[in-house]
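# Sequence first, predicted coordinates after that:
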Amino acid sequence: VFDFSEDCLYSESQYGPDSKSFKPFQFVSQNVSASKVDRTYVIFGGGRHACPGRFYAVLVLKLFLYHVILKYHVRTENGNMPKKVMTGPFASPPKESLIFERRKET
């Protein structure tokens, strides 16, 4: 698992003084595609060198998340959110394991 710090992308100067707070629907009203090439979201590169498979990658991630959310209850071993450990601009993966419990069919 590889992660990078979103601190370098989502700074106070761009998104206001509460940019560090969790607002799950912050960008919903903007109606922007997840595979759009943009300076504020550089995951898929940019310009002529943007990843040609980005549309497929976004679709696969959406299907994966849909399946996990629909079929499983995900939690950590102790039930608490693990603390983010930063090494420079990179976040280390949590040491705690995730538990995937199959949801009951209704």
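Okay, I see it.

# going forward, measure contacts between C-alpha atoms and count neighbours the same way
Noted.

# just checking, next helix/strand downstream of the helix of greatest length in the chain?
Scanning the chain for the helix with the most residues, using DSSP state H, yields helix 54-71. Once helix 54-71 ends, the next helix or strand along the chain (criterion: DSSP states H and E) is strand 72-76.

# Put this next to the previous one:
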Amino acid sequence: MARTIMMVFTNPRSAEQEAEYNAWYNQVHLKELLDVPGVVAATRYRVAEGAGTTEPSHRYVALYEVEGEPAAVFGALATRTADMSMSPALDTEGAQVVFWEAIDGGSLSR
């Protein structure tokens, strides 16, 4: 089975909590997600300032590479969420989780 990408779009609750949010996400949360069966890699991104793109609703996205059935990985993630160290700096209500599967023939590289 091909790898799937799980994208998690998030924001800090406020600008004042942004440093706390980033420290927690990088030092705690990424490691917790890598402990979920099926999650094999994690990378975070933020909006590139001045790139001339439309302002998105979320300033941060985490990309998780997933091996296995996405529903099973999401189920394992949901089961573990209650035991994770969630930060009060994370806007949990605005977060969005989306799984993406590769399109056959839709990949090129140099």
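Yes, it's here. Note that this is a predicted model, so its numbers are computed, not measured.

# Any idea what the TM-score is?
TM-score for the superposed chains, counting by TM-score structural alignment, normalised by the length of the first structure: 0.24, backed by 54 aligned residues with a C-alpha RMSD of 5.2 Å.

# returning to what we had before: got the buried residues for the longest helix of the first structure?
If you call a residue buried by 16 or more other C-alpha atoms under 10 Å, then helix 54-71 of the first structure has these buried ones: Arg54.

# the inter-axis angle of that helix versus strand 72-76?
90 degrees (axes from the mean of the first three to the mean of the last three C-alpha atoms, to 10 degrees).

# What is the burial count for Tyr72 of the first structure?
By the measure other C-alpha atoms under 10 Å, the count of residues near Tyr72 of the first structure is 14.

# just Phe74 of the second structure next, same as before
19.

# Kindly report the same for Glu12 of the first structure.
Glu12 of the first structure has 12 nearby residues by other C-alpha under 10 Å.

# swap in Val74 of the first structure?
Counted with other C-alpha under 10 Å, Val74 of the first structure comes out at 15.

# do the same with Val40 of the second structure
By the measure other C-alpha under 10 Å, the count of residues near Val40 of the second structure is 14.

# Show me what counts as buried in the helix or strand hosting it.
Element membership for Val40 of the second structure (DSSP H and E) is strand 39-46. For strand 39-46 of the second structure, burial by neighbour count (16+ other C-alpha under 10 Å) applies to 39, 42, 44.
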